[in-house]
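Trainee: this one's structure only:
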């Protein structure tokens, strides 16, 4: 029996996607060759890249003037590619520090110029999203992290800024409707909500590049990858192909509108039970709760943890342990997690209450 996979990443993927991807490993496009043993320059692989890029633009509803890239190095490499490509020589950037990954992004940027932290929620272990902050008008760009997997918080709105707007959407990409055109650059590691580890999606407005006055190493220059259509070096073909299949699955089922409705149902069910059940408590500020990663605690671990953990194992619940920075439990409800998995978790939580 397939387990209920609440893992924070790498993420759960649609069963149909896993089936198609596994078939392509053996025989891709009826070539009697594996996807991972043919040239990335072949027309079949180029068609995969073209479709993946087109699907990103279509699902996001982007206007003309944006390029879509599939790169390597994870979001961690984007932490330095962003300032390399967007911060002017002697320039400055503004960062909203809402968790571990936002902090790492800020630390990388400090090697390139002046960095202003406009808001920081570390005083309460990143359990909320800062409000009422101001982004300096003379900043070259503002950087935010839309969803925080470790601490279970999510930005519900984004500030209007008078500089370039950059967002790390690694853990909630394609999960909800946004005006994606409000951003000048979006990046996201595929393994949180889109595909397997190995590729990173970058969506960038073409007109913002090439204006820093600094010399950028070839491999770290977005223009290099735009010119070569993400094939400056050999791309991670399997990760891109599986991401394309996931994007195709999303489109065929109704796009972001469709999945946002399901994601809302999953989150509302789980948070409703956390708030109702006297044995549990949420860790994030209610207004900032993530609809992708729900973090919660047992109010009395010594009395209930052993029983709860055994029940989770018997119920086929996988990946529910919280991050060491928070403890407790973390239910990651990415796009492919079915509503039935959340219902299975809720039944175990209620059963624990009945036995208490």
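Mentor: Perfect, I can see it now. Model, not experiment: these values are computed from the prediction.
Trainee: going forward, measure contacts between C-alpha atoms and count neighbours the same way
Mentor: OK.
Trainee: residue contacts, residue 186?
Mentor: Neighbouring residues of residue 186 by CA atoms under 8 Å, 6 or more residues apart in numbering: 166, 167, 168, 169, 201, 202, 203, 204.
Trainee: Let me have those in JSON lines, adding neighbour count as columns.
Mentor: Output for the contacts of residue 186, formatted as JSON lines (neighbours: other CA atoms under 10 Å):
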{"residue": "166", "neighbour count": "22"}
{"residue": "167", "neighbour count": "19"}
{"residue": "168", "neighbour count": "25"}
{"residue": "169", "neighbour count": "24"}
{"residue": "201", "neighbour count": "26"}
{"residue": "202", "neighbour count": "21"}
{"residue": "203", "neighbour count": "23"}
{"residue": "204", "neighbour count": "22"}
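Trainee: With distance to residue 31 and secondary structure added, can I get those in a markdown table?
Mentor: Formatted as a markdown table, the contacts of residue 186 follow (distance: CA to CA, whole Å; DSSP: H, G, I helix; E, B strand; the rest coil):
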| residue | distance to residue 31 | secondary structure |
| --- | --- | --- |
| 166 | 41 | strand |
| 167 | 39 | strand |
| 168 | 37 | strand |
| 169 | 36 | coil |
| 201 | 28 | strand |
| 202 | 30 | strand |
| 203 | 32 | strand |
| 204 | 34 | strand |
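Trainee: For residue 284, state which of those residues is nearest.
Mentor: residue 169 (18.8 Å; CA to CA).
Trainee: burial count for residue 105?
Mentor: Residues contacting residue 105 under the criterion other CA atoms under 10 Å number 25.
Trainee: here's the one I want to compare it with:
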């Protein structure tokens, strides 16, 4: 079996050992004679899977008891609406830092719910950097400050989170579990699973318990965080197979040595590709400024569209998948999430060197 060098931005690579275990258990999960997909979500067998995923996430991220972990559907895109619906009071203002397309979309949804304020933005430079904390200007009556911790399209990432006197909310869809973070810096963290946590279909929300007191009572049931905290995310049928896969990925992270070990490997993976860019004498042009570079999404352009097209065609022939940049930026993007092995990044860097030498 030949596996592709998978650099897709999402859904993205999953650990091979996780896929193989899921394959082994697909038809008969733990002697039940059923697949996980066939188990009742009220069964003791599924209940163990569900709670294992929740407990492993708490363990790996050092989530305090003052926070809850819930599993939802709808992806991060639904959270763009749920965050302001639950946390934005009548006289309060949702503050947003714009660092890319996803933060723009989060702001757009919040505007439909209540008052908003752009506390900082790097749109004027086409999102090539993360703003400094001193550039963030909060409004009066700020309900929260929303950031996107990693920007998949533009290849930028927050390396230090703003420490301000306001609740911090983060969309961590594309870098959760890729590095150690202090959860207590945040009031709420949300993440779609399809980058580092597992397949698409489940969304993780980590929220501080006292936030529940702020939620208005007139929300639709399925848009109220309390529905999930009080039912252990089992109010309705959850995405059981996606949560099962999440639990396997979390076990894999633990086997790798935990988040600290994964973070070190991610730094090494990113370094080898950025080195190929930096030593190319301008043949590869990075989109992100160096101090804002993402460890998850390496974005770069080539001298012109013709050369970029040639690069992508040659890369495809060599087994590299998903290297085309987002249509709004163009160029190329290598998404190197947790499950992408170092060897794939090393192979890409070698290919980049070879291609440059043939095309300068």
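Mentor: Received the coordinates, thanks. Everything numeric here is computed off the predicted structure, so don't read it as measured data.
Trainee: element containing the counterpart of residue 260 of the first structure in the second structure, please.
Mentor: Aligning on TM-score structural alignment places residue 260 of the first structure opposite residue 263 in the second structure. Using DSSP states H and E, residue 263 of the second structure sits within helix 258-278.
Trainee: Packing partners of that helix?
Mentor: Here helix 258-278 of the second structure touches helix 44-61, strand 297-301, helix 342-359, going by 3 or more CA pairs under 8 Å, 6 or more residues apart in numbering; DSSP states H and E.
Trainee: Mean neighbour count and distance to residue 245 of the second structure for these - can I get that in CSV?
Mentor: Below are these laid out as CSV (neighbours: other CA atoms under 10 Å; distance: least, CA to CA, whole Å):
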stretch, mean neighbour count, distance to residue 245 of the second structure
helix 44-61, 18, 9
strand 297-301, 26, 23
helix 342-359, 16, 22
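Trainee: Mind checking the ones you listed for the one nearest to residue 327 of the second structure?
Mentor: Closest of these to residue 327 of the second structure is strand 297-301, at 12.3 Å (criterion: CA to CA).
Trainee: quick one, helices of the second structure?
Mentor: Using DSSP state H, the helices of the second structure run over 16-25, 44-61, 75-87, 101-113, 225-229, 240-255, 258-278, 305-317, 342-359.
Trainee: so which of the ones you listed gets nearest residue 149 of the second structure?
Mentor: helix 101-113 (9.7 Å).
Trainee: average gap between that closest one and the first structure?
Mentor: In this overlay with the first structure, the average offset of helix 101-113 of the second structure from its partner residues is 1.0 Å by mean CA distance after the TM-score superposition for the first structure.
Trainee: outside of that helix, which residues touch it?
Mentor: With CA under 8 Å, 6+ apart as the criterion, helix 101-113 of the second structure contacts 77, 80-81, 84-85, 94, 96-98, 116, 147-148, 151, 153.
Trainee: Next, the angle helix 75-87 makes with that helix.
Mentor: Comparing the axes of helix 101-113 of the second structure and helix 75-87 via axes from the mean of the first three to the mean of the last three CA atoms, to 10 degrees yields an angle of 40 degrees.
Trainee: could I get the helices and strands packed on helix 258-278 of the second structure as a markdown table with distance to residue 37 of the second structure?
Mentor: As requested, these are exported to a markdown table (distance: least, CA to CA, whole Å):
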| stretch | distance to residue 37 of the second structure |
| --- | --- |
| helix 44-61 | 10 |
| strand 297-301 | 32 |
| helix 342-359 | 32 |
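Trainee: Please identify which of these is closest to residue 8 of the second structure.
Mentor: Of all these, strand 297-301 sits nearest to residue 8 of the second structure, with 9.7 Å by CA to CA.
Trainee: quick check: the closest one aligns to which part of the first structure?
Mentor: Here strand 297-301 of the second structure aligns to the first structure at residues 293-297, judged by TM-score structural alignment.
Trainee: Mean deviation, that stretch versus the second structure?
Mentor: Mean for stretch 293-297 of the first structure is 0.5 Å (mean CA distance after the TM-score superposition for the first structure).
Trainee: How far off centre is that stretch?
Mentor: Its chain's C-alpha centre lies 17 Å from the corresponding centre of stretch 293-297 of the first structure when counted by CA atoms, centre = their mean, to the nearest Å.
Trainee: cool, and stretch 330-342 of the second structure?
Mentor: 13 Å.
Trainee: That stretch maps to which residues in the first structure?
Mentor: Using TM-score structural alignment, stretch 330-342 of the second structure pairs with 327-339 in the first structure.
Trainee: returning to what we had before: of the contacts of residue 186 of the first structure, closest to residue 318 of the first structure?
Mentor: Set against residue 318 of the first structure, the nearest of the contacts of residue 186 of the first structure by CA to CA is residue 169 (23.9 Å).
Trainee: Spit out the contact partners of the closest one.
Mentor: Here residue 169 of the first structure is in contact with 145, 146, 147, 186, 187, 188 (CA under 8 Å, 6+ apart).
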